[in-house]
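Peer 1: I'll drop the sequence and a predicted model, then ask my questions.
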Amino acid sequence: MTSTAATISGAVRRATDAAPIFAVEQLPPAQHFIGGQFRPGAGSETQPLENPATGEIICEVAQGVAEDADAAIAAAVAAKEAWGRTLPKQRSEILLAIADRLAENAGELARLEALNTGKPMMVAEDDINGSIDTFRFMAGAARSTTSIAAGEYAEDHLSVILREPLGVIGVVTPWNYPLLMAAWKIAPILAAGNTIVLKPSEQTPLTTLKFAELTADLLPAGVFNVVTGLGPVIGQRLAEHPQVDMIALTGSVNSGRAVARAAAETVKRVHLELGGKAPLVIFDDADLSAAAESLRAAGYWNSGQECGAGTRVLVHESVAEQFTQLLVEQVGSLVVGEPTAGADVEMGPMISKAHYERVLAHLDRAQADGAKAALGGGALEGPGYFIAPTVLVDVPAGAACAQEEIFGPVVTVETFSTEDEALTRANEVPYGLAASVWTRDAQRSHDVASRLDAGTVWVNSHLVLANEMPWAGFKGSGYGRDLSAYALDDYSRTKHVMHNKAR
């Protein structure tokens, strides 16, 4: 498909240094990591990996088959009893050692992430730092879990609550934050005493494979396994396999549905972190400059390929024109370019040609429906899959661009008249991952936040995360918690043991 969206010239900063961002000899083995070592797959097919900033092929990675998933599951099953019986202190020390190993190799990991995804270095470096902190937080959380106090709740009987690992957990991670989303899963799963078989996105497996290479000597064989390949093959096998005790996925709503259907056959637990369409409800008393400045990052970080991105502005009609002008000024100053084009590059390309064309098709449809591009609105010239940072205004009620997840550098602006109207429209989308409220009225901020149907609601801020706090969605955005001590609850089970102590 070729989009008819306009091409906008002269906005992508290109690299001037001929030196590669990552040396070929430093790439991780392009194989599966099973039972503590890299090994070729049972099949012969490979998947080419493309640098989306240039369109060049980086390397080819093994495309796994069901037999590869089965081998990894067998390794995880063999390792689960011994790992599950380790003390929290021991698991904590290993997680801290992993964090240290990642920190020692942070620069290399950031460059590899930028190569595979096209991310600007500032985004890739933030991802790696976040991954490191995730392991450090979970190392502490592993040693401080709490539950109902042991006690006598029935006469002459002492009740004790045990927290146990689930066993083998299958993990499917997305292409937008390859190592960070893997860390969000790996750290709490290991902290709770489980073993893992992880399928990274077929488009962006390199930092996950590098993680396996860097940490191979820190984890017992079989505790952490990676199988590369396609979702309908490897993800499906993990979801349906009877020896996988839980399947955890970060991805699209359609991927979540497929995993949940497959998992239902064995009645295994499912953890889903899916899409979003986060509204920003901006009232007439808000600090409009602060809101526009915040949205410059919150709407366009990682090129808008972010499930919690602020993508849908609902602004009071009395200040809409002023806010839109401020937003266009902010977004218009974003630096778009290749990862090696400078430390100040803020926005890179779409992840692939297919996704690039999908986002452009959304822009075509939006403008055909009557929306107007106050900024951007099309592709950027030259190699790679770059789309201009876009602000859409005059968005008709119910337009697809304001209802569906575009997953690109596109923010829509709509107006409202009353608070009830704003809340109704903010909640009308099928997603419920994140939202934000902008107002100087403290009482209004508490009330409106409580009425927004989203797992995370910011007040006078957007897209600020902390490992201590949970990240989870409502409605079509899935269920299950990432981050925080609550994640340990998701990846463990509680057992009640009651002792008769009558004498």
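Peer 2: Structure's in. What do you need? Numbering: from 1, shown residues only.
Peer 1: CA only for contacts and neighbour counts going forward, please
Peer 2: Noted.
Peer 1: Can you tell me which helices and strands the strand or helix carrying Arg257 packs against?
Peer 2: Counting by DSSP states H and E, the element that carries Arg257 is helix 253-264. In terms of contacts (3 or more C-alpha pairs under 8 Å, 6 or more residues apart in numbering; DSSP states H and E), helix 253-264 is packed against helix 236-240, strand 246-250, strand 269-273.
Peer 1: Just checking the distance from the first one to the centre of its chain.
Peer 2: Meaning helix 236-240. Helix 236-240 sits 20 Å away from the centroid of its parent chain (C-alpha atoms, centre = their mean, to the nearest Å).
Peer 1: what do you get for the second one?
Peer 2: Strand 246-250 sits 12 Å away from the centroid of its parent chain (C-alpha atoms, centre = their mean).
Peer 1: and the residue nearest to Ala53 when sequence neighbours are not counted, how many neighbours does it have?
Peer 2: Counting by C-alpha to C-alpha, 6 or more residues apart in numbering, Gly384 is the residue found nearest to Ala53 once chain neighbours are left out, at 4.3 Å. Using other C-alpha atoms under 10 Å, Gly384 has 25 other residues around it.
Peer 1: next, the one to line up against it:
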Amino acid sequence: MTTAAGLTTVTIRRAADTSALITAADLPPARHFVDGTFVEGSADRVIDVVDPCTESVIARIPEGTAEDIDRAVAAAVAAKGQWARLLPKERSELLHTIADRLAANTELLSKLESANTGKPLAVSTDDVGQAVDTFRFMAGALRATTSMAAGDYAENHLSVILREPLGVVGVVTPWNYPLLMAAWKIAPILAAGNTLVIKPSEQTPLTTLKFAELVADLLPPGVLNVVNGYGAVVGARLAEHPDVNMIALTGSVASGRAVARAAADSLKRVHLELGGKAPVVIFPDADLAAAASSLRVAGFWNSGQECGAACRVLVHASVAAQFVDQLVSEVRKLVVGEPLAGEDVEVGPMVSKAHFDRVTGYLERAKKEDVRVATGGGALDGPGYFVAPTVLADVPEGAEAAREEIFGPVITVETFTDEDEAVRRANDVPLGLSASVWTENARRSHDIAARLDFGTVWVNSHLVLASEVPWGGFKGSGYGRDLSVYALDDYARTKHVMHNHGR
């Protein structure tokens, strides 16, 4: 269709037979998973799970209650002692077995994820691969933890540093990467010797429930528990529960604040991976073609529903027009469609009607502020919650679209004239998750990266992740780290034991 801007034509590629994506047999049990088995909820209410490509209901899950959380936490408490006492080698071998089980079910999990979220199959398959790698990395890392050397730091007293499990960890995961974000939490939590209760997003619970089904015979009962439901009820109870030792959330800033407040009374640890508004700072000497090509992926991966997305370009005024032309050329090549519409589909729908309305609302307000729509700019004809891949150019400093996390297939472009202005404006957002710098000047790249107030800064690339390196933000993007050995540290506690050996 032609967008409201009248600048480009985008056609949603539709699958000939959407029923071929998943069958009823592929769906997990529509229940909670507690103490090693699937159980009914304490209430009769259910939540519809909707396919965002067709707007049809594909499953109904129980709407969890505080009572359901209490039951799951009790199971996790009962299981924590035995799980914590396992040798690192034993836990490692179990995590490797989980990775093997996930890898063997890659196609099933990928299709289930795409059916629930609308993701292109290439994105869902990548998610499963990264989830497998997360478990493999943590399986190895837990056998090689390091700490300060034991020794006498006070006369005749030997100090030994121990790393212990926290106990029970509550987890709240988001709708944009249901399986992968669950893996980012579950793998280090189990590796560190904890048990857990996880609440997946009520919009995208299917792969988390399928994960529980696939590994039910591998983990002792109570080690992993899944309770469905809404954050205001189930998430809040999990955060405030006195027997939960830590609450870990990946989600919005508003959700992070709510969880932190609920956790305050019991003084439990809080781990927050929240939103992002990643600046992409492009200097005049940058390889503009490479930057535009990279942003085609980094700005629109997972339909831009990505907290590290390259969504806010700050480009030097002298090359801005050239760069916008190259970026628009790349974006117009993106293939929008349903998961089964072809292996080359790159952009799917927004995950829900509410999020679709949110994203299109930002676009409508940007047009009213006279922001130039270089390509895209609005909704695409339904069914489904599709938005045209969009580039907003000539965006003034302080504009809503350049400051707030749109979380959709939208890149904004601003200009700057000198380095100090670029750094100031890049940092002038409340979020601090990730950023990138584009320049061929090595000295400049080191200097600018050091001055940017973000947890991850890429140089001449964007949105490249690895299990060995940490992921997490500063400022309003939260605290704590996912991936890497830093995640293992987050889910453990340090104990100092001092022995008087004087004679």
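Peer 2: Cool, got the structure. All values derive from a computational prediction rather than experimental measurement.
Peer 1: ok so, going back, ok, the residue nearest to Ala53 of the first structure to Glu357 of the first structure distance?
Peer 2: 12 Å (C-alpha to C-alpha, to the nearest Å).
Peer 1: How about Gln236 of the first structure?
Peer 2: 27 Å.
Peer 1: Which of the residues in the helix holding Arg257 of the first structure are classified as buried?
Peer 2: Within helix 253-264 of the first structure, the residues that count as buried by 16 or more other C-alpha atoms under 10 Å are Val253, Ser255, Gly256, Ala258, Val259, Ala260, Arg261, Ala262, Ala263.
Peer 1: sec struct for the residue nearest to Gly84 of the first structure when sequence neighbours are not counted, please.
Peer 2: Leaving aside its chain neighbours, Gly84 of the first structure sits nearest to Gly193 (4.5 Å; criterion: C-alpha to C-alpha, 6+ apart). At Gly193 of the first structure, secondary structure determined by DSSP: H, G, I helix; E, B strand; the rest coil is coil.
Peer 1: looking at it, Gly193 of the first structure is touching Thr86, isn't it?
Peer 2: Yes: counting by C-alpha atoms under 8 Å, Gly193 of the first structure does reach Thr86; the two are 7.4 Å apart.
Peer 1: one step back: can the helices and strands packed on helix 253-264 of the first structure go into CSV with extra columns for distance to Gly478 of the first structure?
Peer 2: CSV is the format used below for these (distance: least, C-alpha to C-alpha, whole Å):
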stretch, distance to Gly478 of the first structure
helix 236-240, 16
strand 246-250, 9
strand 269-273, 5
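Peer 1: Now tabulate the ones you listed in a markdown table and tack on distance to Val393 of the first structure and mean neighbour count.
Peer 2: Formatted as a markdown table, these follow (distance: least, C-alpha to C-alpha, whole Å; neighbours: other C-alpha atoms under 10 Å):
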| stretch | distance to Val393 of the first structure | mean neighbour count |
| --- | --- | --- |
| helix 236-240 | 41 | 26 |
| strand 246-250 | 31 | 27 |
| strand 269-273 | 30 | 23 |
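Peer 1: And the strands in the stretch 151-300 of the first structure, which stretches?
Peer 2: All strands of the stretch 151-300 of the first structure, identified by DSSP state E, counting those that start in this stretch, fall at 151-154, 157-165, 168-172, 195-199, 224-226, 246-250, 269-273, 278-282.
Peer 1: Average offset of the third one relative to the second structure?
Peer 2: Which is strand 168-172 of the first structure. Compared with the second structure after fitting, strand 168-172 of the first structure has a mean deviation of 0.1 Å; criterion: mean C-alpha distance after the TM-score superposition for the first structure.
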